[in-house]
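>>> only the shape, not the letters, is given here:
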């Protein structure tokens, strides 16, 4: 099983929805991603750094998310080549994807990042849903 619910996709418009929680002290780690792309391993990675969610380790997507449940929606329009991120129903970030992959899938949890990863790594997820348009 690859992605959440074993759903891999390569076309269409797909959406991940889940409620996430990252406790204070977890920093520099990936909490959600779309795995797969044309030339890269991932289409998007969301990492938490000191309570802020970032696109990979760069652009800030949302701030002040330690120790509270938040709703994350990732919408991937494969044909349009875009990924849009919503936090608690508000659009926070949009970017071009990294090319159409043949086995795209959503992942959530906690994964070590390349550098500056905290010793404690934790995220919790509930009420996960996958939608296809």
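Nice, I can see it. This one's a predicted model, so the numbers in the text were calculated from it and none came from an experiment.
>>> please count neighbours and contacts with C-alpha atoms only from this point.
OK.
>>> can you get me a residue count around residue 78?
Applying other Cα atoms under 10 Å, we find 21 residues neighbouring residue 78.
>>> and it, what does it touch?
Residue 78 makes contact with 10-14, 97, 100, according to Cα atoms under 8 Å, 6 or more residues apart in numbering.
>>> if we use 10 Å, what do you get?
9-14, 96-101, 104 (Cα atoms under 10 Å, 6 or more residues apart in numbering).
>>> likewise for residue 99?
36-40, 42-43, 78-79, 81-82.
>>> how about it, secondary structure?
Three-state call for residue 99 (DSSP: H, G, I helix; E, B strand; the rest coil): coil.
>>> against that first model, consider the following:
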């Protein structure tokens, strides 16, 4: 399928006129909502230098939250939401991202290039799906934000 190149500008409008969200361009596997089992996202991502405060991957959904995991790029470093460091120095190179969500066990594990980088509890039950792309954070965003994705796969053990 080639490379999916997604970008937004800080002054772009939300995806709907009635939405209060930040600008975004993202891929969601439409047919793939899940509520149990073990699910894995795999994709090769690339974030150009200068993209900052942009969500590049997420697990959307949770009982009392809009998301279970947000992986956000800040100055070349990947962070869980805006806090815990997941990986460093990811600008301008392809990296393999794997996110494993064990719904029944209530955990999420993140791998970069085959190495476990982060593990956390999820944010409770819900209807979940994986997304990747570029989605501006609420503050301190770069004017231009971009991510590229290729070889996206979803795996499951039911």
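Received the coordinates, thanks. Only a predicted model underlies this, so the values are computations on that prediction, with no experimental measurement involved.
>>> for the two chains, what TM-score is obtained?
TM-score for the superposed pair, counting by TM-score structural alignment, normalised by the length of the first structure: 0.96. Supporting figures: 131 aligned residues with a Cα RMSD of 1.0 Å.
>>> for the counterpart of residue 51 of the second structure in the first structure, give its distance to residue 80 of the first structure.
For residue 51 of the second structure, the equivalent position in the first structure is taken to be residue 26, counting by TM-score structural alignment. Distance, residue 26 of the first structure to residue 80 of the first structure, by Cα to Cα, to the nearest Å: 34 Å.
>>> these two: who's more crowded?
More crowded of residue 26 of the first structure and residue 80, by other Cα under 10 Å: residue 26, with 21 against 13.
>>> surely that one meets residue 120?
Yes. Between residue 26 of the first structure and residue 120 a contact is recorded at 5.6 Å, counting by Cα atoms under 10 Å.
>>> endpoints of stretch 133-149 of the second structure, how far apart?
Per Cα to Cα, stretch 133-149 of the second structure runs 7 Å from first to last residue.
>>> cool, stretch 89-100 of the first structure as well?
One end of stretch 89-100 of the first structure sits 26 Å from the other (Cα to Cα).
>>> which bit of the second structure covers that stretch?
By TM-score structural alignment, stretch 89-100 of the first structure lines up with residues 114-125 in the second structure.
>>> how about residue 115 of the first structure, what's its match in the second structure?
By TM-score structural alignment, residue 115 of the first structure lines up with residue 139.
>>> can you count the residues close to that match?
10.
>>> also residue 20 of the first structure?
When neighbours are counted by other Cα under 10 Å, residue 20 of the first structure registers 22.
>>> part of a strand, is it?
Yes. Assignment of residue 20 of the first structure by three-state DSSP places it within a strand.
>>> so the residue lying closest to it once chain neighbours are set aside versus residue 22 of the first structure, what's the distance?
The shortest distance from residue 20 of the first structure to any non-neighbouring residue, by Cα to Cα, 6 or more residues apart in numbering, is to residue 125 (4.6 Å). Per Cα to Cα, residue 125 of the first structure is found 9 Å from residue 22 of the first structure.
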